[in-house]
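Colleague: need a 3D model of the sequence below.
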Amino acid sequence: MWAQPVTLSGTHAALVPLSQEHAAGLAQASADGDLSSLWYTPVPDAAEMEAEIDRRLGLLEKGTMVPFTVMAPDGRPVGMTTYMNIDHVNQRVEIGSTWYAKSVQRSGVNTECKRMLLGHAFDTLGAIAVEFRTHFLNRQSRAAIERLGARLDGILRSHMVMPNGTLRDTAVYSITAADWPAIRAGLNWTLSRPR
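Modeller: Reported below is the predicted structural model:
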């Protein structure tokens, strides 16, 4: 298959293949900021964490997802992210199902994780395009995606039913292989600045 589990390491974080060994640490990370109470994005709480890990690992077996645990430099799990909706034939992938503990948000972790995932997708896998999707009303996520340099492709109206029964309009963004050199330079510059 085109996309496979891999470990990616940076200064602020490492991305390692998701495992049930990370369940307790990920439950603590989810509790940091009470992320499971967010209405516009699903984040598992402690009771749901093992089942969510199993769900993601099941999608890995089917070849449609490569799930990662986001690890802090001290080795603690601080979030999850994935390559998802993998199109092995057309070499397209979505980066999504991402969440981070409140204590590492706005710390450089997200920027570095996206830099590593984008770099691996374009520079190693030869991706044609990388996609991002989020709830239209998730302004924090949309702003973060736009800061990366991704362009809004459009809005999928009434795209999916959320756990609370509301309909989600999904904002779809992408970065193409042609966009990547300039975006890579911008991300490298952002990560090199003092925090």
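Colleague: from here on, contacts and neighbour counts on C-alpha atoms
Modeller: Noted.
Colleague: mind listing the helices for this structure?
Modeller: Using DSSP state H, the helices of the chain run over residues 23-31, 49-62, 109-119, 139-148, 180-192.
Colleague: and those helices: which comes nearest G154?
Modeller: G154 lies closest to helix 139-148 among the helices of the chain, at 12.3 Å (Cα to Cα).
Colleague: who's in contact with the closest one?
Modeller: 111, 132, 134, 136, 171, 173, 183, 187 (Cα atoms under 8 Å, 6 or more residues apart in numbering).
Colleague: what about 10 Å?
Modeller: 41, 98-99, 106, 110-111, 114-115, 132-136, 150-152, 171-175, 183-184, 186-187, 190 (Cα atoms under 10 Å, 6 or more residues apart in numbering).
Colleague: kindly report the same for stretch 36-51.
Modeller: In contact with stretch 36-51 (Cα under 10 Å, 6+ apart) are residues 19-31, 34-35, 52-53, 55, 57, 79-80, 97-100, 134-138, 141, 162-164, 166, 168.
Colleague: give me the buried entries from those residues.
Modeller: 22-23, 25-31, 35, 52-53, 57, 79-80, 97-100, 134-136, 141, 168 (16 or more other Cα atoms under 10 Å).
Colleague: pretty sure W99 sits against V78.
Modeller: Yes. Between W99 and V78 there is a contact under Cα atoms under 10 Å: 8.5 Å.
Colleague: mind putting the helices of the chain into a markdown table with distance to A72?
Modeller: Shown next, in a markdown table, are those (distance: least, Cα to Cα, whole Å):
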| stretch | distance to A72 |
| --- | --- |
| helix 23-31 | 11 |
| helix 49-62 | 19 |
| helix 109-119 | 8 |
| helix 139-148 | 19 |
| helix 180-192 | 16 |
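Colleague: before we compare anything, build this one as well:
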Amino acid sequence: MRLTGEQFDLELLQEKHTDSLFEVASEPSNWTYMTRKMHNKHDMKLIVEEALKLHQQGDTMPFIVKRKRDGAIVGSTRLYDISPRRKTAEIGSTYYSESVRSTGVNTECKYLLLTYAFETLGVVRVQFKTDEQNKAARKAIQKLGAFEEGILRNERKLPDGRVRNAAVYSIIKEEWPEVKAKLTERIEFKKKGHE
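Modeller: Model (predicted):
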């Protein structure tokens, strides 16, 4: 399965992507706020295997992010906690190569995932959660047009022993048309070479 964008495509994760993702994910800045750590290729192999297992169970759609101009894998993102019964999903587990940050990659990838969630899966709500301390992720989520719902205190214990609070955001189906229009404008603006 492929979700096609202007500058980036999302393709379902496969085991063969492990080495390329390791190269992207080996940048330490990708793991500062993640709920698990990646120290070596074996860790990445386990992360990919877990994502594929969750995909087989129908709960998760893990994607690689592929740059269209050269076919390079430049990141990963997921649509997960997909509930056909509740008509909800969550977007997260996202990381990008430093080489594509500030290029519009996040806007385009989230646009593709949100479009798929609302217009194909028919969800009524898409949720985002991030570490309360992760200012960059919080700003990026807000720029998507997501509504900040609050903070989940002591949401989970992290591999380094720290207990994190999670900032929770959402976009609901009634907001999607306006959010979609604004994201489309931002993608077009980036496409024309603007910041």
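Colleague: TM-score of the superposed pair?
Modeller: With the length set by TM-score structural alignment, normalised by the length of structure 1, the two chains reach a TM-score of 0.92; 188 aligned residues with a Cα RMSD of 1.3 Å.
Colleague: so which residues of structure 2 form strands?
Modeller: 2-4, 8-12, 61-67, 73-83, 88-96, 125-131, 147-157, 163-172 (DSSP state E).
Colleague: where in structure 1 does the fifth one fall?
Modeller: By that I understand strand 88-96 of structure 2. In the comparison with structure 1, strand 88-96 of structure 2 aligns to the range 92-100 (TM-score structural alignment).
Colleague: what about the matching stretch, how far off from structure 2?
Modeller: Stretch 92-100 of structure 1, aligned to structure 2 and superposed, deviates on average by 0.5 Å (mean Cα distance after the TM-score superposition for structure 1).
Colleague: counterpart of K180 of structure 2 over in structure 1?
Modeller: Using TM-score structural alignment, K180 of structure 2 pairs with R184 in structure 1.
Colleague: residues contacting the residue lying closest to that match once chain neighbours are set aside?
Modeller: Excluding its sequence neighbours, the residue lying closest to R184 of structure 1 (Cα to Cα, 6 or more residues apart in numbering) is R115, at 7.2 Å. Contacts for R115 of structure 1 (Cα under 10 Å, 6+ apart) come out as 10, 109, 121, 148, 183-184, 186-188, 191.
Colleague: trace R115 of structure 1 over to structure 2, please.
Modeller: Going residue by residue (TM-score structural alignment), R115 of structure 1 aligns to Y111.
Colleague: roughly how far apart are that match and E90 of structure 2?
Modeller: To E90 of structure 2, Y111 of structure 2 is 13 Å away according to Cα to Cα, to the nearest Å.
Colleague: residues bridging contact with those two, i.e. touching both?
Modeller: A117.
Colleague: run a quick neighbour tally on the equivalent of Q127 of structure 2 over in structure 1.
Modeller: Superposed on structure 1 with TM-score structural alignment, Q127 of structure 2 falls opposite E131. When counting by other Cα atoms under 10 Å, one arrives at 21 neighbours for E131 of structure 1.
Colleague: how far away is E131 of structure 1 from D179 of structure 1?
Modeller: E131 of structure 1 is 12 Å from D179 of structure 1, by Cα to Cα.
Colleague: shared neighbours of these two, anything?
Modeller: 150-151.
Colleague: pretty sure R78 of structure 2 contacts M61?
Modeller: Yes. If you go by Cα under 10 Å, R78 of structure 2 and M61 touch, sitting 5.6 Å apart.
Colleague: mind listing the shared neighbours of these two?
Modeller: 12-13, 51, 91, 113.
Colleague: quick one on the thing from earlier: and for W99 and V78 of structure 1, which residues touch both?
Modeller: Jointly contacting W99 of structure 1 and V78 under the rule Cα under 10 Å, 6+ apart are 29-30, 70, 105.
Colleague: in JSON lines, list those residues along with distance to L156 of structure 1.
Modeller: Converted to JSON lines, the shared contacts of W99 and V78 of structure 1 look like this (distance: Cα to Cα, whole Å):
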{"residue": "A29", "distance to L156 of structure 1": "30"}
{"residue": "S30", "distance to L156 of structure 1": "28"}
{"residue": "V70", "distance to L156 of structure 1": "29"}
{"residue": "Q105", "distance to L156 of structure 1": "27"}
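Colleague: measure the closest residue to K102 of structure 1 other than its chain neighbours to A14 of structure 1 for me?
Modeller: Ranked by Cα to Cα, 6+ apart and with sequence neighbours excluded, the top spatial neighbour of K102 of structure 1 is G33, at 4.9 Å. Per Cα to Cα, G33 of structure 1 is found 21 Å from A14 of structure 1.
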